[in-house]
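[1] quick one, what's the 3D model for this:
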Amino acid sequence: MKSNRKLSGWVALLSVALAGLAPRVGAQVLSSPMGPGGPVAGQGPGYHSPQSAFPPLVPRPDVVAWSVLSGVSVKFQKPKIITTYSPAVKKLNGSLVKVEGYMTPLEAGTAHRHFLLVSVPPTCPFCVPGGPESMVEVRTLKPVKYTQNAVVLQGRLQVLTDDPQGLYYRMTGARTVK
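    You can find the predicted model right below:
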């Protein structure tokens, strides 16, 4: 239960960011990282700063790319946010997949069984690097030692609809792989 409160905090932060975006875009469909005035927050796989101390992820053919997971369009219809997934994303639902990213722990500790995997390394403990399409909630079989380096996880991917936490993806039964 404690972990769910931590996750709710992260998602609440994200919801506030998206709610702040809603008045600017109204009922506009957001389906790309570029909006009328430039990049739209919360759309796309996240922004990896060239000044980051961590190298960007190198695409791998055996790993689901974040660009695929970003195949989401969002339509704001007050008071709801309507999410539509691309056919490529829908096809992944229930599949055993590999995803590479950076661990974002939901509570203190050196090893974790429940955390977020994000597309770019977090730059501060209060900032999410992108929108919900740039993160996967992960539940592992065994604790995974925290690292600031990228990790590859394999597990069953769930594409979520109307998740109360505001998440788009969850991986269960996950384990680290090379």
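[2] can we go C-alpha only for contacts and neighbour counts from here?
    Noted.
[3] from the chain's centroid, how far away is stretch 144-159?
    Its chain's C-alpha centre and that of stretch 144-159 lie 12 Å apart, by CA atoms, centre = their mean, to the nearest Å.
[4] same thing with stretch 126-135?
    On CA atoms, centre = their mean, the centre of stretch 126-135 falls 6 Å from that of its chain.
[5] for stretch 44-62, same thing?
    Mean C-alpha position of stretch 44-62 versus that of the full chain (CA atoms, centre = their mean) differs by 14 Å.
[6] list the buried residues of it.
    Residues of stretch 44-62 classed as buried by neighbour count (16 or more other CA atoms under 10 Å): 44, 45, 46, 47, 48, 56, 57.
[7] which one of the residues you listed is nearest to residue 136?
    residue 45 (11.4 Å; CA to CA).
[8] excluding chain neighbours, what is closest to the closest one?
    Of all residues not flanking residue 45 in the chain, residue 134 sits nearest, at 4.7 Å (CA to CA, 6 or more residues apart in numbering).
[9] could you also give me the structure for this next sequence, so I can compare it with the first?
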Amino acid sequence: MRAAALALLLALGCGAVQAQAGAAVPMGSGPGYHDPRSPFKPLQDIEGVVSWKLLSSVTVKADKSKVIPTFPSGVLALDKRTVKVQGFMMPLEPGDKQSHFLLSSVPTSCSFCVPAGPEGLVEVRSKSPVRYTLDVVTVEGQLAVLNDDPYGMFYRVTQAVPATVTTR
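    Model (predicted):
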């Protein structure tokens, strides 16, 4: 199943950028499109949880055969820090408990589609398996801001544990 997970990650780069070499452009579709017909409410900004607006503010330059992200200072300040991130779980392997999955800024509307570009996804590696759910998942762990990930990811959270958040 590891190969299937890697294939999904590789698919993130397909068609994500259609830019002329050297031109800075917004990546993918930002944090993704939340279909108004979705039974799931859009994510709300919560104090103490990294916002998708910040994560999706990355720009990219196309350089020959690869994409080079440029992260704003607010994102770079989070690199190697313990953060909380919320999103909709996209499992990378079968089973009801996941140790390696993606969090998306929007719910998936198609089981064969990635709902956002790499700026709307966070790869998560958890300390212990997290139960799969269609509801919003919040994890806490160490964020890595990725400049040259071979699978096209911009963000990874490692040593993640489920986190609780309080909303007003």
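[10] circling back to that earlier point, compute the number of surrounding residues for the residue nearest to residue 45 of the first structure.
    Residues lying near residue 134 of the first structure (other CA atoms under 10 Å) number 27.
[11] could you do the one 3 residues further on as well?
    Under the neighbour criterion other CA under 10 Å, residue 137 of the first structure is assigned a count of 21.
[12] centre-most residue in the first structure?
    The first structure has residue 135 as the residue nearest its centroid, 1.2 Å off, counting by CA atoms, centre = their mean.
[13] so what corresponds to that one in the second structure?
    Alignment note (TM-score structural alignment): residue 135 of the first structure maps to residue 121 of the second structure.
[14] so which residues of the first structure form helices?
    Here the first structure has its helices, by DSSP state H, at 2-25, 66-69, 87-92.
[15] counterpart of residue 161 of the first structure over in the second structure?
    In the second structure, the residue paired with residue 161 of the first structure according to TM-score structural alignment is residue 147.
[16] same deal with residue 102 of the first structure?
    Aligned by TM-score structural alignment, residue 102 of the first structure pairs with residue 88 of the second structure.
[17] and if you look at residue 58 of the first structure?
    Residue correspondence to the second structure (TM-score structural alignment): residue 58 of the first structure is matched to residue 44.
[18] circling back to that earlier point, my guess is the match of residue 102 of the first structure meets residue 139, correct?
    No - with contact defined as CA atoms under 8 Å, residue 88 of the second structure does not count as touching residue 139 (11.0 Å).
[19] from what I see, the match of residue 161 of the first structure and residue 69 are in contact.
    Yes - taking contacts as CA under 8 Å, residue 147 of the second structure lies within contact range of residue 69: 6.2 Å.
[20] excluding its backbone neighbours, what's nearest residue 89 of the second structure?
    Nearest residue to residue 89 of the second structure in three dimensions, chain neighbours excluded: residue 103, at 4.8 Å (CA to CA, 6+ apart).
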